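J.: Pasting a predicted model and its sequence here:
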Amino acid sequence: MNFYGLKNCDTCRIAMKELDAAGIAYAYIDVRADGVPAGTLSGWIDQMGADKLVNRRSTTWRNLTEAEKASAEDNAKLLSLLQANPTLIKRPVIEQGAGIYVGWQEYVQSRNF
């Protein structure tokens, strides 16, 4: 399982703590420090779409220009936007097999990882 997040993200810390307590192994990838490969991001965009993937409540989103925000509606431009601003990605993103889970809501927590 791959766990994409940020070290200073409270939700990511809670999720990692719960996964650790359950004895679930995962590879941690820091989206800011390590980045997310373009192919991986493209797959997320195709499977999840901008609505589920982009954190529109983040400080990063609020600091974007209106033109940059509008580009989030075009998948090709969204890829560039997320590569340039990885903190726009809702966190955590968990990849397990063919499944991609965004956030740490109850439906994600109830998964049998």
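T.: Perfect, thanks for sending it. Numbers count the residues shown, from 1 in each chain.
J.: From here on, just use CA atoms for contacts and neighbour counts.
T.: Noted.
J.: nearest residue to residue 35 other than its sequence neighbours?
T.: Using C-alpha to C-alpha, 6 or more residues apart in numbering and skipping the chain neighbours, the partner closest in space to residue 35 is residue 86 (7.1 Å).
J.: Surely that neighbour touches residue 34?
T.: No. Checked against C-alpha atoms under 8 Å, the pair residue 86 and residue 34 is beyond contact range at 10.0 Å.
J.: Looking at these two, which has the bigger crowd around it?
T.: Set residue 86 next to residue 34 and count neighbours by other C-alpha atoms under 10 Å: residue 86 wins out with 23 against 11.
J.: if I pick the more buried one, what's in contact with it?
T.: 31-32, 35-36 (C-alpha atoms under 8 Å, 6 or more residues apart in numbering).
J.: got another, please set it beside the one above:
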Amino acid sequence: MITLYGIKNCDTCKKARQALEQNRIEHRFHDLRADGLAPELLQRFIDGLGWEKLLNKSSTSWRQLSPEQQADLTREKAARLMLETPTLIKRPILDTGSALHIGFKAGHYDSLNLTEATG
């Protein structure tokens, strides 16, 4: 089953959910804030996408971090920050079961042949 990870009130996540629903793509939505973020899931995201791509440095959450928190980033430090504050994760993350895709742009999901992933 396809899973879309994000945050319920995020506009980009809303657009992604709407695109999946309009195309009748069966999926489940996992709210990273309400449903939680397990360390194993975050590790899977980091392994599949890279922590640099996953960490959203243009987010409000990032700007609210202290300079010390933002400095000297490593994979481990970034993972710790994302576990503590899931809104630091760029979203949405689409998990097709065989691949992870980050972000949303109109038409992108159409190119992924998602109907085959739900079949």
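T.: In hand now; what should we look at? What you are looking at is a predicted structure, and each value in this text was computed from that prediction instead of being measured.
J.: The residue nearest to residue 35 of the first structure and residue 106 of the first structure: what is the separation?
T.: 24 Å (C-alpha to C-alpha, to the nearest Å).
J.: for residue 14 of the first structure, same thing?
T.: 13 Å.
J.: Same drill for those two, tell me which one is more crowded.
T.: residue 14 (12 against 8).
J.: Show me what that one aligns to in the second structure.
T.: For residue 14 of the first structure, the aligned position in the second structure is occupied by residue 15, per TM-score structural alignment.
J.: Which residue, neighbours along the chain excluded, lies closest to that match?
T.: residue 104 (7.9 Å).
J.: I figured that neighbour hits residue 92, correct?
T.: Yes. Residue 104 of the second structure lies in contact with residue 92 (C-alpha under 8 Å); the separation is 6.7 Å.
J.: These two: who's more crowded?
T.: Of the pair residue 104 of the second structure and residue 92, residue 92 is the one with more neighbours under other C-alpha under 10 Å, namely 26 against 18.
J.: ok, the more buried one - contacts?
T.: 4-7, 12-13, 16, 102-104 are the contacts of residue 92 of the second structure under C-alpha under 8 Å, 6+ apart.
J.: how does it look with 7 Å?
T.: 4-6, 13, 102-104 (C-alpha atoms under 7 Å, 6 or more residues apart in numbering).
J.: Throw together a ChimeraX command that grabs the buried residues out of those residues.
T.: Those of the contacts of residue 92 of the second structure that count as buried under 16 or more other C-alpha atoms under 10 Å are selected in ChimeraX with:
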select :4,5,6,13,102,104
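J.: now, which of the contacts of residue 92 of the second structure lie within strands?
T.: Taking DSSP state E, the ones among these that sit in strands are 4-6, 102.
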